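1. dropping a prediction and its sequence here:
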Amino acid sequence: MSTQHTYRVIVRGTFDGLTDEARARLLAEVERHGLAAMQFTEEGSLTYDAVLKHFSFRYVVVSDAEDGEEMASAIAEDRAETALKEYGYGFRELRSTATDMDTMKINYKGRRAADPA
């Protein structure tokens, strides 16, 4: 059995060919999808602004470590594409970046120097 790793993946894209109905729906919910909505979840959190040009999804993906960040990115992009199609939002140019949370190094040195406790 392969080791599972947890990845944080950001999928970015551009809205394309939005219908008037889709634009109205996005604008009606724009406040719920701003900076405060940026969190990594398995379902993905969609963020965008009132310009309705670019968007991003943030996902948590658990995948085999052997498959690496490329597979985690592919899984997240597939989830984003599926969600966008279900919402009826036109899009193009999906691209993603993934971070393996199990191999991420945390630098505690700077924090200790600032906290004399």
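-> Nice, thanks for sending it over. Numbers count the residues shown, from 1 in each chain.
2. could you use CA atoms for every contact and neighbour count after this?
-> Fine.
3. SS state for the residue nearest in space to the middle of the chain?
-> By CA atoms, centre = their mean, the chain has its centre lying nearest to residue 58, at 1.8 Å. At residue 58, secondary structure determined by DSSP: H, G, I helix; E, B strand; the rest coil is strand.
4. the chain: helices as residue ranges?
-> In the chain, the segments counted as helices under DSSP state H are 20-28, 68-87, 109-114.
5. point out the most buried one among those helices.
-> helix 68-87 (a mean of 18; mean count of other CA atoms under 10 Å).
6. for that one, name the packing helices and strands.
-> strand 4-15, strand 54-64, strand 91-100 (3 or more CA pairs under 8 Å, 6 or more residues apart in numbering; DSSP states H and E).
7. name the surrounding residues that touch that helix.
-> The contact list for helix 68-87, computed with CA atoms under 8 Å, 6 or more residues apart in numbering, reads 7, 9-11, 44, 57, 59, 61-63, 90-91, 94-100.
8. for ChimeraX, what selects the buried ones among those residues?
-> Applying 16 or more other CA atoms under 10 Å to the contacts of helix 68-87, the buried members can be selected in ChimeraX as follows:
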select :7,9,10,11,44,57,59,61,63,91,94,96,97,98,99,100
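9. want to compare, so here's the second one:
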Amino acid sequence: MSARIFRITVSGFFDGLDSDQLTELIARAAEHDVLHAAFTPEGHLAYDLPGRTGFTFRFLESGAAEEDIVAATTRAEAAAEQWLTERGYPFKGLRSKSADLTQPPLAKRQRRAAHQRG
């Protein structure tokens, strides 16, 4: 069985940051710049404060089987939530998207057909 590579994006919104938290995040904005975002095993955080309250973590994982993407996504969501919680950053609307890079992307017509069957 060949290794599968998963890209997982976990997104959400900062919710009610106090002035100290906002100042801290803005001061560290260069290391979290959207233009330098990358998929990494530990997860890379990107945001564009103070203009937008949204953030995105990008994770790179691997697995042996197609169904491993579910567990990888769960781990990525937990890691993002833990990072935010440990630093006291309030957030809301956490959601994720996953892609198996070993699978060819579906064309628009194929995605529509798959959605109708499911």
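-> That came through, no problem. Remember, predicted model here, so these are calculated numbers, not experimental data.
10. drop the TM-score for these two in here.
-> Put the two chains on top of each other and the TM-score (TM-score structural alignment, normalised by the length of the first structure) is 0.77; 104 aligned residues with a CA RMSD of 1.9 Å.
11. for the helices of the first structure, give me TSV that also has distance to residue 40 of the first structure.
-> Listed next are the helices of the first structure as TSV, based on distance: least, CA to CA, whole Å:
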stretch	distance to residue 40 of the first structure
helix 20-28	20
helix 68-87	11
helix 109-114	24
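12. identify whichever of those lies nearest to residue 51 of the first structure.
-> Closest to residue 51 of the first structure of the helices of the first structure, according to CA to CA: helix 20-28, at 8.9 Å.
13. how big's the offset between that closest one and the second structure?
-> In the superposition against the second structure, helix 20-28 of the first structure averages 1.0 Å from its aligned positions (mean CA distance after the TM-score superposition for the first structure).
14. quick one: that helix to strand 4-15, angle?
-> Computed by axes from the mean of the first three to the mean of the last three CA atoms, to 10 degrees, the angle separating helix 20-28 of the first structure from strand 4-15 equals 120 degrees.
15. which other residues reach helix 20-28 of the first structure?
-> For helix 20-28 of the first structure, using CA under 8 Å, 6+ apart, the contacting residues are 50, 52, 88, 89.
16. which one of the residues you listed is nearest residue 114 of the first structure?
-> residue 50 (39.4 Å).
17. do you know how far that closest one is from residue 31 of the first structure?
-> To residue 31 of the first structure, residue 50 of the first structure is 9 Å away according to CA to CA, to the nearest Å.
18. same thing with residue 98 of the first structure?
-> 26 Å.
19. swap in residue 114 of the first structure?
-> Applying CA to CA to residue 114 of the first structure and residue 31 of the first structure gives a distance of 36 Å.
20. and for residue 68 of the first structure?
-> Taking CA to CA, one finds residue 68 of the first structure at 35 Å from residue 31 of the first structure.
21. compute the first-to-last residue distance for stretch 57-71 of the first structure.
-> 16 Å.
22. starting at the chain centroid, how far to stretch 9-16 of the second structure?
-> Offset of stretch 9-16 of the second structure from its chain centre (CA atoms, centre = their mean, to the nearest Å): 9 Å.
23. likewise for stretch 86-99 of the first structure?
-> That offset, for stretch 86-99 of the first structure, works out to 9 Å (CA atoms, centre = their mean).
24. in the second structure, what range does it match?
-> Alignment of stretch 86-99 of the first structure against the second structure: residues 86-99, by TM-score structural alignment.
25. what's the closest non-adjacent residue to residue 34 of the second structure?
-> residue 46 (5.1 Å; CA to CA, 6 or more residues apart in numbering).
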